[in-house]
Structure formats: C-alpha cells, structure tokens
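In: Structure, please.
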Amino acid sequence: MSRGAQPHPVVLDGDEIEDVKDRWREAVRETRRQRSPRARQEAARALAAVVRGIPAVADARCVACYAARPGEPDTVPLLEALAARGVRVLLPVLGTNLRRDWAEYQGAEDLRERAPGRPPEPSGPSLGPAALADADVVLAPALAVDSRGSRLGQGGGWYDRVLADARPGVPVIALVHDEEVYDATVHPVPVQPHDRGVDAVATPSGWRPLGQEGATVDGEVDGNGDGEGEGTGGR
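Out: Predicted structure coming up:
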C-alpha cells in the first residue's frame, strides 16, 4: 500500500474522546476535499480491482456495500463490477432516526440522494435490517482505520448498530484511501466501547487483514499481488 501525507489532528492530554474524534474527522475530510476529480476516478478504478481480488469478495454470492458520498472512495465501479458478475449487492437505506434498512443495487443510474446529507440510495423495495444476514461479506465506509482494526466512522453510529445483523464470522472490510490507514502503535484511531471494529481494510493500493480478527479474511494480498503488504504506518 502506498504512502502519502497522512491527516492527523493534534491530541492533547485531557481531551474528551468525542472532541478527538471530531477533530480527526475534520482532518480527514479536509484532505479528501483536496483530492481532484481525476485522482478520485483513478482511485475508484484501482479500489474496485483490489476489492474484487479479495478471496472473501471473489467467492461471495451476496455483498453488502454502499454508494459513496462526495469525498469518500467512489464505489460505483466496484458496484458495477460486482453486479456484472451476478453478485447480489445490498446497499444501505436510511429511515427516520437512522433506521436500519437495505435495498438491492439496480444500477448506477438508479441511485439518488433521497434527502439532503444522505448517501445515494437505490429505489427498490426496502428489505429490512435482517437482510444483512444474507451478505457473505460487508464492505463498510470509514474515515480512518488502524492496524488493530479500529474504525472511525462519520459519527452517526449507523454501522456500529447495523453490524449486529450480520451473520457471525462474516468479514467486515473497510474501504478508505491509502493515507487513511494508521499504525495503531503510533496513531491509534480513537474508539469507544460501542464502536465496532473491522477485519480488514482495502485501499486503491492493496488490502490487508487487521488485528486479531483479520484471520477471518482468507489470505493477504498487497497492491503488487506478492502477498507482502507494507505496514500501515505513515500512510
């Protein structure tokens, strides 16, 4: 996985963890805002190729993913590739009070921002929160991930709640930019007891299992396909 300038806020002794999380989110979002449209398109194509090569994804009949918001690694090339392979793809649908729900992906042209601030959603019928139990792998958004598998989300806690509906043992893989993966011994992602970790991370340059639970994802492949992924520090 490639290295680059890594966004990281200043953390002071005595800072409240929610304040640290908020400053970290803003640092990552600012870096994402500086990425050019061309760079985002190139990253999206590379990320799709990486994720498709993960054994858990390659073997999956049903994948839970998401339609990216502006600034997030674009997932449309990945969604299209999965659908073209005949994979059933589930996307989040947000109800009132962040109600958990899912609907099937029906093509990029079907995705719409149904309400301000919400990610693009499919128009098909809602399947209910229990639909996540059909997924063989969950591809989750994140702002940052560290080498222990800690994940920093957008702040709404949606995925922390929704992952309880996944089947036991189903791998959860975060999708981020290269520089958003942190060495937990240097810059651990701030977490609270309710935060759910991830089993692996994928970036445009490669993927790797994380933490003790990373063994649930078969094997490890970096961007060069040689099985020797770089460490996460400094990216």
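In: Please make it C-alpha for all contacts and neighbour counts, starting now.
Out: Will do.
In: Quick check: closest non-adjacent residue to residue 213.
Out: residue 199 (5.5 Å; Cα to Cα, 6 or more residues apart in numbering).
In: how many other residues sit next to the one you found?
Out: By the criterion of other Cα atoms under 10 Å, residue 199 has 25 neighbours.
In: all helices of the protein, in order?
Out: With helices called from DSSP state H, the chain shows them at 17-33, 37-52, 55-58, 76-84, 158-162.
In: Any chance of those in JSON lines with mean neighbour count as columns?
Out: Listed next are the helices of the chain as JSON lines, based on neighbours: other Cα atoms under 10 Å:
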{"stretch": "helix 17-33", "mean neighbour count": "16"}
{"stretch": "helix 37-52", "mean neighbour count": "17"}
{"stretch": "helix 55-58", "mean neighbour count": "18"}
{"stretch": "helix 76-84", "mean neighbour count": "18"}
{"stretch": "helix 158-162", "mean neighbour count": "16"}
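In: next up, for comparison:
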Amino acid sequence: MNLRRRILRGRSELDPETLRESSASIRELLLDQPWVQMAGLVACYWSTGAEPSTQGLILALWKHGATVMLPVQRPDGDLDWAVYDGPDSLAPGPNGIMEPVDVRRGVDAIRTAALVIAPALAVDRVTGVRLGRGGGFYDRALARVGPNVPTVALLHEGELMEGVPAEPHDQRVRFAALPSGIARLVQM
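Out: You can find the predicted model right below:
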C-alpha cells in the first residue's frame, strides 16, 4: 500500500532528536490523563525503529504501580501477552522485538486491560480506523477489547489524517496521541 510506504519513508527521515522530543511529549501527555493514571492493567507494545518510543512510557507506568502487559508474537500470527517486570524482564522475540520472559497469559489477556496502547502508522481522524503494518496482529488483539476500554494509537505529527483505507477486519482506536495533543476519535 502506498500510504504505508509513504509513512514509513517519512518516519525513516526523522532525526533522533525529533524522535526523542516527540516521544517525550506523547509520554507526558498520556501520563497527565486521568484515564491513564487510573489504569491498573495496561496493554502496551515495545516500540522499534522510528515508531514513537514506548520504552519511557512503559517504565513510567510500571514505576507508578500499573501492571503493564506486552505482546508476545505467536507462530499463528496472534498475540499472546506477558507482564513487564522491569528492563531485565525482556528478551528478543522472533523478529528481534523485545518481549517479556514472564509466564504467557494467553491471547484473551488483553480483555482484562483497563487501557490499550497500540502501534499505528496512521489513524483516520473521522472514523478512528487504525492503519498498521499489514500483518493483522493488532487487529485480532483489538477485536478482543471491550467497548468501554480506552484504546490509543501513538503517532507522529501528520499521521492523523482523513481517508485512511479500511478493510472489514480493521479495528478502530478511540484516541490518537501525538506530540501536539491527544485526539478523541470514537465516543466511548
């Protein structure tokens, strides 16, 4: 898809300082939200490459007493979940992405999360449709999330747009977090 390629190309051109500043802004905006502060169990992901960084967010949530679950890729293309217990509780997974070494809680563990933070390349500002990398991992996981649970995608500026293409299986997110602010997309 051309949109995916265009966004990935744009992300690859971001300098390290912009990535650091953007990630710090997103982290602070999220940590200021009452619905983030009150979430006892958070499903998040370990960012890679030029994605908005989640490492500082995960550590801050964990240090403030939240239980943070991270995905563990399964061979069948679904996501299992395990608890993050500090930086030493991670090991590289099949694609080199860091995963918790804790006991696997199963694909349905995401149903128990009070907050879900999902990766995205883009989100439609009107419909909340999330564009991922095309593997469907997060669409399957987000389909298990309850209707009243805040789901938020982390984006760089310019990645919240109109006209994001959608397939029937594509899941929506309720919020998009960008360095400039948090956009509420789908009513809960």
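In: sorry, back to before: looking at the helices of the first structure, which is closest to residue 95 of the first structure?
Out: helix 158-162 (11.0 Å; Cα to Cα).
In: Contacts for that closest one, please.
Out: Under the contact criterion Cα atoms under 8 Å, 6 or more residues apart in numbering, helix 158-162 of the first structure has outside partners 98, 100, 129, 140, 153, 194, 195, 196.
In: Can you flag the buried ones in these?
Out: 100, 129, 140, 153, 195, 196 (16 or more other Cα atoms under 10 Å).
In: Restricted to strands, list those residues.
Out: Members of those lying in strands (criterion: DSSP state E): residue 140.
In: between the buried ones among the contacts of helix 158-162 of the first structure, which is closest to residue 122 of the first structure?
Out: residue 100 (14.4 Å).
In: Please list all residues in contact with the aligned partner of that closest one in the second structure.
Out: Residue 100 of the first structure maps onto residue 79 in the second structure, with residues paired by TM-score structural alignment. Residues counted as contacts of residue 79 of the second structure (Cα under 8 Å, 6+ apart) are 71, 72, 73, 107, 137, 138, 141.
In: ok, the residues you listed in the first structure: which stay?
Out: Retained in the first structure (both residues aligned by TM-score structural alignment, their matches' Cα atoms under 8 Å) from these: 71, 72, 73, 107, 137, 141.
In: got those residues as JSON lines, with distance to residue 3 of the second structure columns?
Out: JSON lines is the format used below for those (distance: Cα to Cα, whole Å):
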{"residue": "71", "distance to residue 3 of the second structure": "25"}
{"residue": "72", "distance to residue 3 of the second structure": "27"}
{"residue": "73", "distance to residue 3 of the second structure": "25"}
{"residue": "107", "distance to residue 3 of the second structure": "29"}
{"residue": "137", "distance to residue 3 of the second structure": "19"}
{"residue": "141", "distance to residue 3 of the second structure": "23"}
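In: Quickly name whichever of the residues you listed is closest to residue 11 of the second structure.
Out: Nearest to residue 11 of the second structure, judged by Cα to Cα, of those is residue 137 at 21.0 Å.
In: re the thing from before, which residue in the second structure lines up with the residue nearest to residue 213 of the first structure?
Out: For residue 199 of the first structure, the residue aligned by TM-score structural alignment is residue 174.
In: Look up how far residue 183 of the second structure lies from its match.
Out: Per Cα to Cα, to the nearest Å, residue 174 of the second structure is found 8 Å from residue 183 of the second structure.
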